[in-house]
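Visitor: sequence-free structure coming up:
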């Protein structure tokens, strides 16, 4: 028997889909081949039942305080209760302890808050659900928060955007533990596409930075969104704002946590993604409308941002019919 031990940490107001997505995906290995698979356990404070965000109740299978290593994979679920969990010193201390006894450590969605509170993300690149990324970055300044990918690996620590991206992360674990053929079989069993690479973006127009209160920065970002095919160099934007390029960069870093150049590139790629999925425009036309010098320039920028080429993105995401 080739079994891999997985402990999932749950707490009140955890997201049921985070827990179920990873456990169901991993358990599919056992269903396909009974000789291998994962030993799964939900660990909760005191081993008590937890009430998920949906109101459904899950019974704990182990008391978090009594769990001992070695552990193959430690997974911290996300959910609306993540702030309370991150503020619970006992829970955080046990996560920190178990992380030392685990081959790999992972968080789903806002579970990254718990890993961050335990110091497990200090100096590491991490992701979380796009809606909570700025909150995580503001509270834990030692964490390099990237809201774009669906999951991130930094050493033996994995962070995922949550909900369905937990499936992608789980498939990557299956591939590492039992090979690509098993991962493909599980993908078929789950009736899903072959798993997306971690550097693929969360594929949401909502990952764009929210509106900011600073009038000057908002003026510049509005100009960018309305004139993507114009000259949007930092120098040009600074002239529009009547400040120096250095001062504009400082303002963008303060209010948007990125440089003007990075903001422009992301805005252009995001707009291109929207056009690719809602129109039949040729890729070259999409590139021109969004301010790219050529289709190749769009391809390179798009691949860096989403992990796949524009044509492939269109084939799996198009709503234009």
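Guide: Now that the structure is in, tell me what you want to look at. Fair warning: this is a prediction, and the values are worked out from it, not measured in the lab.
Visitor: contacts and neighbour counts: CA atoms only from here.
Guide: Fine.
Visitor: got the end-to-end distance for stretch 74-89?
Guide: Using CA to CA, to the nearest Å, the end-to-end distance of stretch 74-89 comes out at 18 Å.
Visitor: over to stretch 133-149?
Guide: End-to-end distance of stretch 133-149 (CA to CA): 11 Å.
Visitor: list the buried residues in it.
Guide: Neighbour-count burial for stretch 133-149 flags 133-134, 136-137, 140, 143-149 (criterion: 16 or more other CA atoms under 10 Å).
Visitor: which residues are contacting that stretch?
Guide: By CA atoms under 8 Å, 6 or more residues apart in numbering, the residues outside stretch 133-149 that reach it are 112-113, 116-117, 121-130, 161, 198-202, 207, 305-306.
Visitor: change it to 7 Å
Guide: Contact with stretch 133-149 is made by 113, 116, 121-130, 198-202, 207, as judged by CA atoms under 7 Å, 6 or more residues apart in numbering.
Visitor: of the residues you listed, select the buried ones using a PyMOL command.
Guide: The buried subset of the contacts of stretch 133-149, as determined by 16+ other CA under 10 Å, is captured in PyMOL by this line:
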select buried, resi 113+116+121+122+124+125+126+127+128+129+130+198+199+200+201+202+207
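Visitor: which of the contacts of stretch 133-149 fall within strands?
Guide: 125-126 (DSSP state E).
Visitor: which element, helix or strand, includes residue 19?
Guide: Assigned by DSSP states H and E, residue 19 falls within helix 16-32.
Visitor: what's that helix packed up against?
Guide: If contacts are counted by 3 or more CA pairs under 7 Å, 6 or more residues apart in numbering; DSSP states H and E, helix 16-32 sits against strand 36-44, helix 165-178.
Visitor: that one vs strand 36-44, what angle?
Guide: Put simply, helix 16-32 runs at 150 degrees to strand 36-44, going by axes from the mean of the first three to the mean of the last three CA atoms, to 10 degrees.
Visitor: looking at this protein, which residue reaches furthest from the middle?
Guide: residue 242 (36.5 Å; CA atoms, centre = their mean).
Visitor: dropping in the other structure now:
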């Protein structure tokens, strides 16, 4: 049986889970009959220190790696905005040339982009850095909501734990869905995660510029998402015409007043659901109105229902409540779910 060599190029500052998530998937698959070997290399051959401070041992220097079926480049918190670790771009470029497929986890996409491997291709990265990736590398077609993207022989994944999703997809491609499903069950994760990565980044979408003529308007929306935030009401609050208000929103926030209000209300609804609020209660208190309106907004922005979001992200620990209040709360949740 020919084994596929999975090679990960690690570097100082690498995020530990970016490395260990794929390693766990492929070694678990190998333990259940999958044809894989897994090794770590670094540009110098020396061990590296992760962003968490943990020392990570490597098997070889990158230039000594002779066989790489799949090259995986993990990321680090500093990769997008600081110079790349010494020797890393050259090591990736050399190894990519003799690999059947190349993948990145999280901000490792910036290293692939440096090497030109993403030119003209679709790609993704951690939601915090998708806009920066698109600005820095205009030839890359960035898909900001994707958990992972495959374009030809090159794959990129979203932030951190998305390395699990990418690796499971590769196991399924190589060994079939039955083995991939067993690996997912062993690791207690989704074989295919529902929704996109925007479900993890709600608060990042509602910009609030400082020292700006729009700031009082934006603060009023944030303070009371369920209030009257029609365009005329917001324009009156700002002391300007509706046309001028709309122009300022386009110029400074890149969207319409209505889109901003909806984004803030979505953020508020997410916070309410995370705290254990019912779907009906979240719809009313966030200003989105009805259960149906809430469902439409959630599906359009996050790709999942409010009930699914609540079940996935609500606070695990809650203060005990009197039995009467608990029964009433369960009744409301049953009507709104």
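Guide: Received the coordinates, thanks. Bear in mind that the values here come from a model prediction, so they are computed numbers and not experimental data.
Visitor: related to what we said a few turns ago, how much space between the residue farthest from the centre of structure 1 and residue 253 of structure 1?
Guide: From residue 242 of structure 1 over to residue 253 of structure 1 the distance is 18 Å, taken as CA to CA.
Visitor: what's the answer for residue 287 of structure 1, then?
Guide: Distance, residue 287 of structure 1 to residue 253 of structure 1, using CA to CA: 27 Å.
Visitor: when those two are compared, which one has more neighbours?
Guide: residue 287 (25 against 13; other CA atoms under 10 Å).
Visitor: picking that back up, indicate which one of the helices and strands packed on helix 16-32 of structure 1 is closest to residue 229 of structure 1.
Guide: Nearest to residue 229 of structure 1 among the helices and strands packed on helix 16-32 of structure 1 is helix 165-178 (32.8 Å), distances taken as CA to CA.
Visitor: report all helices and strands that that closest one contacts.
Guide: If you count contacts as 3+ CA pairs under 7 Å, 6+ apart, helix 165-178 of structure 1 packs onto helix 16-32, helix 180-189.
Visitor: just name the most buried of these.
Guide: Ranked by mean neighbour count under mean count of other CA atoms under 10 Å, those are led by helix 16-32, which reaches a mean of 20.
Visitor: how about the helices of the stretch 151-300 of structure 2, start to end?
Guide: Ranges of helices in the stretch 151-300 of structure 2, per DSSP state H, counting those that start in this stretch, are 162-175, 177-187, 215-223, 231-238, 242-253, 257-274, 279-286, 291-302.
Visitor: nearest to residue 74 of structure 2, of the ones you listed?
Guide: Nearest of the helices of the stretch 151-300 of structure 2 to residue 74 of structure 2, taken as CA to CA: helix 162-175 at 8.5 Å.
Visitor: the closest one vs structure 1, average offset?
Guide: Aligned to structure 1 and superposed, helix 162-175 of structure 2 gives a mean residue distance of 2.4 Å (mean CA distance after the TM-score superposition for structure 1).
Visitor: ok, for the residue nearest the centre of structure 2, nearest residue in space, not its chain neighbours?
Guide: Nearest to the mean C-alpha position of structure 2, counting by CA atoms, centre = their mean, stands residue 197 at 3.8 Å. In this structure, residue 197 of structure 2 finds its nearest non-sequential neighbour in residue 145, 5.2 Å apart by CA to CA, 6 or more residues apart in numbering.
Visitor: state the distance from the one you found to residue 202 of structure 2.
Guide: Applying CA to CA, the value for residue 145 of structure 2 to residue 202 of structure 2 is 12 Å.
Visitor: do residue 330 of structure 2 as well
Guide: Between residue 330 of structure 2 and residue 202 of structure 2 the computed distance is 26 Å (CA to CA).
Visitor: look at these two and report which has more neighbours.
Guide: Taking other CA under 10 Å, residue 330 of structure 2 and residue 202 do not tie; residue 202 has more neighbours (18 against 11).
Visitor: thought the more buried one was touching residue 267?
Guide: Yes - counting by CA atoms under 7 Å, residue 202 of structure 2 does reach residue 267; the two are 5.7 Å apart.
Visitor: dump the helices and strands packed on helix 165-178 of structure 1 to TSV, plus distance to residue 82 of structure 1.
Guide: Listed next are those as TSV, based on distance: least, CA to CA, whole Å:
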stretch	distance to residue 82 of structure 1
helix 16-32	12
helix 180-189	29
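Visitor: out of the ones you listed, which is closest to residue 65 of structure 1?
Guide: Comparing those by their distance to residue 65 of structure 1 (CA to CA), the top pick is helix 16-32, with 19.3 Å.
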